[in-house]
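Visitor: next one to model:
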Amino acid sequence: MFKRIPLFFTWALSLLSLAMTQDQTIKVVLFGDSITQAGVQPGGYITKMKEALEKQGIKDKYQLIGAGIGGNKVYDLYLRLEEDVLAQKPNVVVIYVGVNDVWHKTSLQTGTDPDKFERFYVALIKKFQTNGIKVICCTPAVIGERTDHSNQQDGDLNRYSGMIRDIAAKYDCPVADLRKEFLAYNLKNNPQNKESGILTTDRVHLNDAGNQLVADLLLKMIVR
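Guide: I've put the predicted structure just below:
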């Protein structure tokens, strides 16, 4: 009896095969909220990724498509996945969501409870994998940059990030752990314990350094 090949190895082999085909463009949809919506603007993380690909001389091998809408939560992504992702027929999708699911629980009382977040997130992954799309998961980075765990939503962000890591492990998806990387960066570069201005403009949305950090991390995961 043949053993089932783990999805991660299927993902890796498939992406490697695509990368080795000179005339094959790898299409990547970056799927998220206002952070991703801003990512296609000058200085945004998607724009920075495109610029880096051009500098490396491989811009024609990758097509990056931003699919972010401000205010979106995980169930908003699920409701628009057909038109904004599947219709694009991508090879890879990056799921970058979770900030509003946490943030809006206190700011607007319209956040997403953990059990519902998990169900919708799993449904997204299953839908993409069923359609042969490779999935990269991102943990939500910050809602406030203080490093002493005094940001109001730190507890929930850690919880939801942990859920994403667990889901990703279960479904063999690589993780861009922005929650971990942003905290590490702030521990080194935020000695005054500021709540914004290090990687964000307003505690949530990315400044130039934040966009660069996200761009660098995702490029390492996409370019093979």
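Visitor: all contacts plus neighbour counts: C-alpha atoms, from now on.
Guide: Fine.
Visitor: secondary structure class for residue 67?
Guide: What DSSP: H, G, I helix; E, B strand; the rest coil gives for residue 67 is strand.
Visitor: same check, this time on the one 3 residues further on
Guide: When the structure is reduced to helix, strand and coil (three-state DSSP), residue 70 reads as coil.
Visitor: centroid residue for the chain?
Guide: Geometric centre of the chain, nearest residue: residue 96, 2.9 Å, by Cα atoms, centre = their mean.
Visitor: could you check how far that residue is from residue 13?
Guide: 24 Å (Cα to Cα, to the nearest Å).
Visitor: this one as well, want them side by side:
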Amino acid sequence: MKIVCLGDSLTECVGVDVRNTWPYMMTQNTNYKYDVINKGIRSDTTFGMLGRLHEDVLSENPNCVILCGGLNDCWFDTPANIIVSNIYAIVKRLEFNGIKTIIGIPPMAFDKDRLGDEFPYKPLGGWEKLDNLVSLYRETLIAICEEYEFSYFDMQEIFNNHSGNLEDLIGEDMIHPNEEGNRCLSEIVYEELMKIYKYNKKRAF
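Guide: Have a look, this model is predicted:
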């Protein structure tokens, strides 16, 4: 079984050791029976993922792709419908090649109050517009997944289901999940993977 994780810094898992990334933990969750390849690139957009789909994904001939992206598009003020259309195009291209896709719904990662006024970068459309755009993108992507019956998981769940402080799951940059956050993510992804496997084993794998 080969799985490729295609995404941005949330997939690359910036700020943590390779062995503490959620894609690597996936191999541990499956007792190393699955070959999980991390193709996350920090700052990448859904346009970039479309552009490198053949070289980074199709060339690996995977059984399944875990696709997570869109927050950087939001940062650069790309309309939500365009971001979703890129995700849809990637899923249909993979489907054409007989590859199952699990879509990761990105979390509300950018919090101006948490990041502080000294954060060195500013979103292209401003903080308020970014917050609204990420919310709209999340809602639209979930709606598309449900309408077309695409498999998906919500990365925001690691925060919604956490009983302690959110900072317990976030790294020093105040954006990316730390080791514990990655562990929680690996469990959410694994749960969705097993749901597909048990529900339709022949089609998915």
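Visitor: circling back: so what corresponds to the residue nearest to the centre of structure 1 in structure 2?
Guide: Using TM-score structural alignment, the partner of residue 96 of structure 1 in structure 2 is residue 68.
Visitor: how about residue 35 of structure 1?
Guide: The equivalent of residue 35 of structure 1 in structure 2 is residue 10 (alignment by TM-score structural alignment).
Visitor: what is the burial count for that match?
Guide: Residue 10 of structure 2 has 25 neighbouring residues, counting by other Cα atoms under 10 Å.
Visitor: what helix or strand does it sit in?
Guide: Take DSSP states H and E as the rule and residue 10 of structure 2 turns out to sit in helix 9-12.
Visitor: now the helix or strand just after that helix: buried residues?
Guide: Downstream of helix 9-12 of structure 2, the first helix or strand assigned by DSSP H and E is helix 22-29. Buried positions in helix 22-29 of structure 2, judged by neighbour count with 16 or more other Cα atoms under 10 Å: 22-27, 29.
Visitor: corresponding residues in structure 1 for helix 22-29 of structure 2?
Guide: Using TM-score structural alignment, helix 22-29 of structure 2 lines up with residues 45-52 of structure 1.
Visitor: give me the mean deviation of that stretch from structure 2.
Guide: In the superposition against structure 2, stretch 45-52 of structure 1 averages 1.7 Å from its aligned positions (mean Cα distance after the TM-score superposition for structure 1).
Visitor: residue 124 of structure 1 -> structure 2?
Guide: Using TM-score structural alignment, the partner of residue 124 of structure 1 in structure 2 is residue 90.
Visitor: wait, I meant residue 200 of structure 1
Guide: Checking TM-score structural alignment: residue 200 of structure 1 goes with residue 170.
Visitor: right, and its match touches residue 177 too?
Guide: Yes - in terms of Cα atoms under 8 Å, residue 170 of structure 2 counts as a neighbour of residue 177; the distance is 4.3 Å.
Visitor: which of those two has more residues huddled nearby?
Guide: residue 177 (28 against 20).
Visitor: re earlier: contacts only, for the match of residue 200 of structure 1.
Guide: Taking Cα atoms under 8 Å, 6 or more residues apart in numbering, we find residue 170 of structure 2 in contact with 176-178, 181.
Visitor: what of residue 112 of structure 2?
Guide: Contact partners of residue 112 of structure 2, counting by Cα under 8 Å, 6+ apart, are residue 127.
Visitor: ok, now how distant is it from residue 80 of structure 2?
Guide: The gap separating residue 112 of structure 2 from residue 80 of structure 2 is 20 Å, by Cα to Cα.
Visitor: next: residue 28 of structure 2.
Guide: 35 Å.
Visitor: again with residue 66 of structure 2
Guide: For residue 66 of structure 2, the distance to residue 80 of structure 2 - Cα to Cα - is 20 Å.
Visitor: higher neighbour count, these two?
Guide: Using other Cα under 10 Å as the criterion, residue 66 of structure 2 and residue 80 rank with residue 66 on top: 24 against 21.
Visitor: returning to what we had before: give me the contact list for the helix holding residue 10 of structure 2.
Guide: Residues outside helix 9-12 of structure 2 that contact it (Cα under 8 Å, 6+ apart): 5, 21-23, 38-44, 68, 176-177.
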